[in-house]
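J.: Just need the structure, nothing else, for what follows:
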Amino acid sequence: MLGGCGSAVLAAAFPELGIGLLGVSLAFGLTVLTMAYAIGHISGCHLNPAVSVGLWVGGRFPASQLLPYVVAQVSGAMAAGAVLYVIASGAPGFEVAKGFASNGYGAHSPGGYSLTAALVTEVVMIMFFLLVILGATDKRAPAGFAPLAIGLKLTLIRPISIPVTNTSVNPARSTGVALFVGDWAVAQLWLFWLAPIVGAVLGATIHRAVLAKE
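T.: Here you go, the predicted model:
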């Protein structure tokens, strides 16, 4: 929320020094990469409810811990959204109605993409994200490099999907900003819970059925 959405809200189009789409993409990827090294050994660095569900489906995470993790993820995203709102609202002319990095489709898609396009984009992007996560953390993969692969994959996802949905692939990230925008952002939030979870389950199922075999 702070690394990625903060960059999108505060720096993407900053006068003359805006970091643009590629800069925002890199900010999201670097956030996950650095946090994976910081807390991966403690919690596995689950920052995303869909990833936690996917890891459960992939046999890497116990069902008993799903609810506590999801509560923590969404609570953290909401807290970060509040911090970002306080910072962003300190600038003259700030209007949360402009989107506040919320995800959307149709009239609220950055490129005006349809619901179907948004659904397919979110499902496919996180499906491949789960394949990378499960592959990079497999016991047969080189040790210590998983955060790099995961962070770079998240960076790659965004230039493809920002024009379509402003990129969710994370229900907590979507919720953390949508609650401050309200209105259309909350009305469309269902898609950014459903699609990432469906995509994560697909990715985990494919990995478990095809790639996890010895």
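
J.: going forward, measure contacts between C-alpha atoms and count neighbours the same way
T.: Fine.

J.: contacting residues for the most centrally placed residue in the chain?
T.: For the chain, Asn170 is the residue whose C-alpha lies nearest the centre (C-alpha atoms, centre = their mean; 3.5 Å). Asn170 is in contact with 48-51, 192-193, 196, counting by C-alpha atoms under 8 Å, 6 or more residues apart in numbering.

J.: Gly54 and Leu131 touch, don't they?
T.: No. Contact between Gly54 and Leu131 fails when scored by C-alpha atoms under 8 Å: they sit 9.6 Å apart.

J.: more neighbours, those two?
T.: More neighbours surround Gly54 than the other of Gly54 and Leu131, with 29 against 22 (other C-alpha atoms under 10 Å).

J.: quick revisit: from the contacts of Asn170, pick the one nearest Thr31.
T.: Asn48 (12.7 Å; C-alpha to C-alpha).

J.: The closest one: neighbour count?
T.: Asn48 has 22 neighbours, counted by other C-alpha under 10 Å.

J.: tell me the two of the contacts of Asn170 that are most distant?
T.: Most distant of those, by C-alpha to C-alpha, are Val51 and Phe192, 13.2 Å apart.

J.: Another sequence for comparison is provided below:
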Amino acid sequence: MRSKLLAEFLGTFWLVFGGCGSAVLAAAFPDVGIGLLGVSLAFGLTVLTMAYAVGGISGGHFNPAVSVGLAVAGRFRRGDLGPYVAAQVLGAAAAALVLYIVVTGKAGVEIGGFAANGYGEHSPGGYSLVSALVIEIVLTAFFLVIILGSTSAKAPAGFAPIAIGLGLTLIHLISIPVTNTSVNPARSTSQALFVGGWALQQLWLFWVAPIAGAVIGALLWKAMSDERG
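T.: Below you'll find the predicted structure:
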């Protein structure tokens, strides 16, 4: 179990450091300006690379909602949920801390939103709580379907990380304007810890919606799959 938890810690660290780091550093740099497409690719690449690197050790969840969804689908022991979620949140928080140290190493810099997730006036596009709730549920549900389908026994072997990474890229392309994209409670928590205030007040949605979406996605997969779990 220790090796699995370390793999989840490192994988979630890389997801937050690479994805949020691209948003906070590269996307904001005037001579680089990677924009929405670049940030979306960065999040997808973090999952793709770490799924290949440590997925064989822990299953490559890197996300509490994914762990819950896999448990509902019968692909993951429910008794391991607590340790996995703890490792994921700690890995995400550690990445946010390192990113904070890097960002604040520049004179006169203010962290601002620090790639945090939000709705209403804190949504990048000004979208409402309802819009945020709906899109986070729907996209996390489809993310689980992608994960479960690409890792099923009938899927081509070895390609799951590519499908999952590209799926997460597409999810970010759709929802960055709405919520700055969560679909991952650990990712949301890590940034909210450093932004504080409004980010912590709105954090509940980015736990409730992704987990609800993950459960829906798992149930949908079970309904159309002949797997027995």
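
J.: sorry, back to before: overlap of the contact sets of Gly54 and Leu131 of structure 1?
T.: Common neighbours of Gly54 of structure 1 and Leu131 (criterion: C-alpha under 8 Å, 6+ apart): 203-204.

J.: what residue of structure 2 takes the place of Pro68 of structure 1?
T.: Matched by TM-score structural alignment, Pro68 of structure 1 corresponds to Pro83 in structure 2.

J.: With adjacent residues omitted, what lies nearest to its match?
T.: Leu5 (7.2 Å; C-alpha to C-alpha, 6 or more residues apart in numbering).

J.: quick one on the thing from earlier: and the host helix or strand of the match of Pro68 of structure 1, what other elements does it pack with?
T.: Taking DSSP states H and E as the criterion, Pro83 of structure 2 maps to helix 81-103. For helix 81-103 of structure 2, the packing partners by 3 or more C-alpha pairs under 8 Å, 6 or more residues apart in numbering; DSSP states H and E come out as helix 2-21, helix 64-72, helix 185-195.

J.: Dump the ones you listed to JSON lines, plus distance to Tyr52 of structure 2.
T.: Below are these laid out as JSON lines (distance: least, C-alpha to C-alpha, whole Å):
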{"stretch": "helix 2-21", "distance to Tyr52 of structure 2": "10"}
{"stretch": "helix 64-72", "distance to Tyr52 of structure 2": "17"}
{"stretch": "helix 185-195", "distance to Tyr52 of structure 2": "20"}
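
J.: Out of those, which is closest to Ser128 of structure 2?
T.: For those, proximity to Ser128 of structure 2 was assessed by C-alpha to C-alpha; helix 185-195 is nearest, at 17.6 Å.

J.: which bit of structure 1 covers that closest one?
T.: Using TM-score structural alignment, helix 185-195 of structure 2 pairs with 171-181 in structure 1.

J.: which position in structure 1 aligns with Leu129 of structure 2?
T.: Aligned by TM-score structural alignment, Leu129 of structure 2 pairs with Leu115 of structure 1.

J.: count of neighbours near its match?
T.: Neighbours of Leu115 of structure 1 (other C-alpha under 10 Å): 18.

J.: Now do it against Gly104 of structure 1, distance only.
T.: From Leu115 of structure 1 across to Gly104 of structure 1, the span is 9 Å (C-alpha to C-alpha, to the nearest Å).

J.: and what of Tyr69 of structure 1?
T.: Plainly put, Tyr69 of structure 1 is 25 Å away from Gly104 of structure 1 if you go by C-alpha to C-alpha.

J.: Comparing these two, which shows the higher neighbour count?
T.: Taking other C-alpha under 10 Å, Tyr69 of structure 1 and Gly104 do not tie; Gly104 has more neighbours (30 against 18).

J.: That one matches what in structure 2?
T.: Structural alignment (TM-score structural alignment) places Gly104 of structure 1 against Gly118 in structure 2.

J.: For its match, which three-state class applies?
T.: At Gly118 of structure 2, secondary structure determined by DSSP: H, G, I helix; E, B strand; the rest coil is coil.

J.: Excluding sequence neighbours, find me the nearest residue to it.
T.: Per C-alpha to C-alpha, 6+ apart, closest to Gly118 of structure 2 is Thr179, 5.2 Å.

J.: now swap in Ala13 of structure 1 and tell me
T.: Nearest to Ala13 of structure 1 is Gly20, by C-alpha to C-alpha, 6+ apart, at 6.2 Å.

J.: Tell me the counterpart of that neighbour in structure 2.
T.: Gly20 of structure 1 maps onto Gly35 in structure 2, by TM-score structural alignment.
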